[in-house]
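Asks: Attaching a predicted model along with its sequence, questions to come.
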Amino acid sequence: MGAFDGLRALVTGGASGIGLATARLLTAEGARVAVLDLAEAAPEGFAAYVRADLGDDTSVVGGVGEAVSALGGLDVLVNNAGIGAQGGIEDNADEEWHRVLDINVLGLVRVTRAALPALRASTHAAVVNISSIAATAGLPQRALYSASKGAVLSLTRAMAADLLPEGIRVNAVNPGTADTPWVSRLLDRADDPAAEHAALAARQPHGRLVSPDEVAAAVVHLASPAAGSTTGTSLAVDGGMDGLRLRRES
């Protein structure tokens, strides 16, 4: 018996990285899973794959509706989809700020808003938002991205307060720097990819990048009916980066 037997889940950005790992783990735990993404190639092994643009409310409403219809309802929503951004406070034009906030924050709002009627009909409704270590620690050259993920973390708590009376739990996971396609692309563009990889790994106290499977495990824990008394919280999967201050050996 899986922890999610009989439950239905929707994972945004589920075609790769953390989203794909989460969709696979939910499936392994017994859930019927629909993936929503913009990727042309549909990942295999799921109940449904829906293409939708989080920047377009009409596309989101249609995509979520299609996913809910294919699943026959909805119990779990994982808001994972998002885009990255680099640079300090001076380095991105207004247009880029609007683009990133529109996907990372308003995209989450659009999906959740469209999914709420189905979640309200569930007896095990749970929403898990993917925030970031960037929401809780000051990272260099991540001003825009940090602002967007800080908004996700604050929004998670507000959503939890609003939706708890309706039986819908809302939590967040804050990954550290993870071994995802986006990070791989950043490394590929670096002058010295090996040195950049080593630097990213070293800033996390456990000395390596976080794996997508580790983040997925945290998401699935928070979404599980076994976590029925957990809401309005965030779970860091960052190798201790946010909370630990290790003594350096001389």
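Replies: Everything's here; your move.

Asks: okay, CA-based contacts and neighbour counts for the rest of this
Replies: Fine.

Asks: which strands and helices sit next to the top helix by length along the chain?
Replies: Longest helix in the chain by number of residues (criterion: DSSP state H): helix 143-163. When contacts are defined as 3 or more CA pairs under 8 Å, 6 or more residues apart in numbering; DSSP states H and E, helix 143-163 sits against helix 94-101, strand 126-130, strand 169-175.

Asks: Where does residue 40 fall, secondary structure wise?
Replies: Counting by DSSP states H and E, there is no helix or strand that carries residue 40.

Asks: Pretty sure residue 15 sits against residue 39.
Replies: Yes: here residue 15 reaches residue 39: they are 6.7 Å apart, a contact under CA atoms under 8 Å.

Asks: neighbour count winner among these two?
Replies: Of the pair residue 15 and residue 39, residue 15 is the one with more neighbours under other CA atoms under 10 Å, namely 23 against 15.

Asks: could you say which helix or strand contains the more buried one?
Replies: Going by DSSP H and E, residue 15 is not part of any helix or strand.

Asks: Please apply the same query to residue 110.
Replies: Judged by DSSP H and E, residue 110 forms part of helix 107-120.

Asks: got the angle between that helix and strand 126-130?
Replies: Between helix 107-120 and strand 126-130, the angle formed by their directions is 170 degrees, by axes from the mean of the first three to the mean of the last three CA atoms, to 10 degrees.

Asks: Now do helix 107-120 against helix 94-101, angle only.
Replies: 20 degrees.

Asks: Packing partners of helix 107-120?
Replies: Contacts defined by 3+ CA pairs under 8 Å, 6+ apart place helix 107-120 against helix 57-71, strand 76-79.

Asks: and here's the other structure:
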Amino acid sequence: MNALPEVSLQGRVVLVTGGTQGIGEGIARAAAEAGASRIAITGRDVARGRAVADSLGVPAAFIPADLADAEATARIVDQAEAALGPVDALVNAAGLTDRGTIIDTSVELWDRLFAVNARAPFILTQAMVRRLKALKRPGAIVNVITMSSHGGQPFLTAYAASKGALATLTKNTAHALRADCIRVNGINLGWADTPGEHAIQARDGHPPDWLARASPAQPFGRLIEPRDVAGLAVYLLSDAAAMMTGALIDFDQNVMGAYG
């Protein structure tokens, strides 16, 4: 019997958007622990980005970029490859969220969320795939989506719609790229303890101890943490998932569609 493939990123060059904090940072650190030879991360906080890149323990590059800027986003893959060589693996972990119902969501908010949550992954995927196809190399992409892509709460209209678009993009590109051995999978993430969530809770007027209050009410006693999902992302990038593409994995302690 053949041995099971290892969950390893040995020799891979990995690009993680939103890698300066939260889920993206957790995935970047897990990729380094799994043997990635070089890692590029993106983000808007230059000081934080450089600090994280310097702490990964492997050759790393921080690429400052605002994913709401299409031109800046279009340069990221070239910048990563100029610093580290051809990118084998892409994680679209950066995301933007904001409140708004179908009644009060502005066109500006809708456009801003779609720019970061759907357009940026499209631009990055396109750039990486063009390079891989030219080099005739395989590759893997993981899109960090959300459970809200199933429909979402009424107060997250634009966010849920933008992540729903990313879920469809995941399946569409997975199907299109099979013959090129480029795999695309997505993770529908549940409620997570991240710096971004803390900022939202503070902005919405919740007390500083909101996490301590929310955690006991969760089925497993706490919110999802970056380390929880990082291992799944690394698995999906690795050869252990070599036969898996087009999957949208619900990563949550609540079961979609179950009631009572």
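Replies: Received the coordinates, thanks. Note that the structure is a prediction, hence the values are computed from the model and not measured.

Asks: List the TM-score for the superposed pair.
Replies: The TM-score (TM-score structural alignment, normalised by the length of the first structure) is 0.90; 246 aligned residues with a CA RMSD of 2.2 Å.

Asks: ok, back up a step: go through the helices and strands packed on helix 107-120 of the first structure and pick out the most buried.
Replies: Comparing these by mean neighbour count (mean count of other CA atoms under 10 Å), strand 76-79 comes out on top with a mean of 28.

Asks: what span of the second structure lines up against the longest helix of the first structure?
Replies: Mapped onto the second structure using TM-score structural alignment, helix 143-163 of the first structure covers residues 157-177.

Asks: Now the matching stretch: buried residues?
Replies: 157-171, 173-174, 177 (16 or more other CA atoms under 10 Å).

Asks: one step back: show me the contact partners of the longest helix of the first structure.
Replies: Helix 143-163 of the first structure is contacted from outside by 84-89, 92, 97, 100-101, 104-105, 129-132, 134-136, 138-139, 168-172, 231-234, using CA atoms under 8 Å, 6 or more residues apart in numbering.

Asks: for stretch 86-105 of the first structure, same thing?
Replies: Against stretch 86-105 of the first structure from outside (CA under 8 Å, 6+ apart): 54-55, 81-85, 140-145, 148-149, 151-152.

Asks: do that again at 7 Å, thanks
Replies: 54-55, 82-83, 141-144, 148, 151-152 (CA atoms under 7 Å, 6 or more residues apart in numbering).

Asks: now the residue mapped onto residue 12 of the first structure from the second structure: how far from residue 253 of the second structure?
Replies: Residue correspondence to the second structure (TM-score structural alignment): residue 12 of the first structure is matched to residue 17. As judged by CA to CA, to the nearest Å, residue 17 of the second structure and residue 253 of the second structure stand 25 Å apart.

Asks: With neighbour numbers in mind, choose between those two.
Replies: residue 17 (30 against 16).

Asks: so what's the more buried one up against?
Replies: By CA under 7 Å, 6+ apart, residue 17 of the second structure lies in contact with 24, 41-43, 91-94.

Asks: Kindly write the PyMOL command that selects the buried subset of these.
Replies: Per 16+ other CA under 10 Å, the buried members of the contacts of residue 17 of the second structure correspond to this PyMOL selection:
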select buried, resi 24+41+42+43+91+92+93+94
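
Asks: of the contacts of residue 17 of the second structure, closest to residue 136 of the second structure?
Replies: Nearest to residue 136 of the second structure among the contacts of residue 17 of the second structure, counting by CA to CA, is residue 91 at 20.2 Å.

Asks: about what we covered before: Throw the helices and strands packed on helix 143-163 of the first structure into a markdown table and include mean neighbour count, thanks.
Replies: Formatted as a markdown table, those follow (neighbours: other CA atoms under 10 Å):
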| stretch | mean neighbour count |
| --- | --- |
| helix 94-101 | 14 |
| strand 126-130 | 27 |
| strand 169-175 | 27 |
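
Asks: export the ones you listed to a markdown table and tack on distance to residue 182 of the first structure?
Replies: Shown next, in a markdown table, are those (distance: least, CA to CA, whole Å):
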| stretch | distance to residue 182 of the first structure |
| --- | --- |
| helix 94-101 | 14 |
| strand 126-130 | 15 |
| strand 169-175 | 14 |
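
Asks: Out of the ones you listed, flag the one nearest residue 70 of the first structure.
Replies: Closest among those, using CA to CA: strand 126-130, at 18.8 Å.

Asks: what range in the second structure matches that closest one?
Replies: Here strand 126-130 of the first structure aligns to the second structure at residues 140-144, judged by TM-score structural alignment.

Asks: on average, how far is that stretch from the matching bit in the first structure?
Replies: The superposed stretch 140-144 of the second structure is, by mean CA distance after the TM-score superposition for the first structure, a mean 0.5 Å from where its aligned residues fall in the first structure.

Asks: Residue 12 of the first structure versus the counterpart of residue 43 of the second structure in the first structure, what's the distance?
Replies: Under the alignment (TM-score structural alignment), residue 43 of the second structure pairs with residue 37 in the first structure. To residue 12 of the first structure, residue 37 of the first structure is 6 Å away according to CA to CA.
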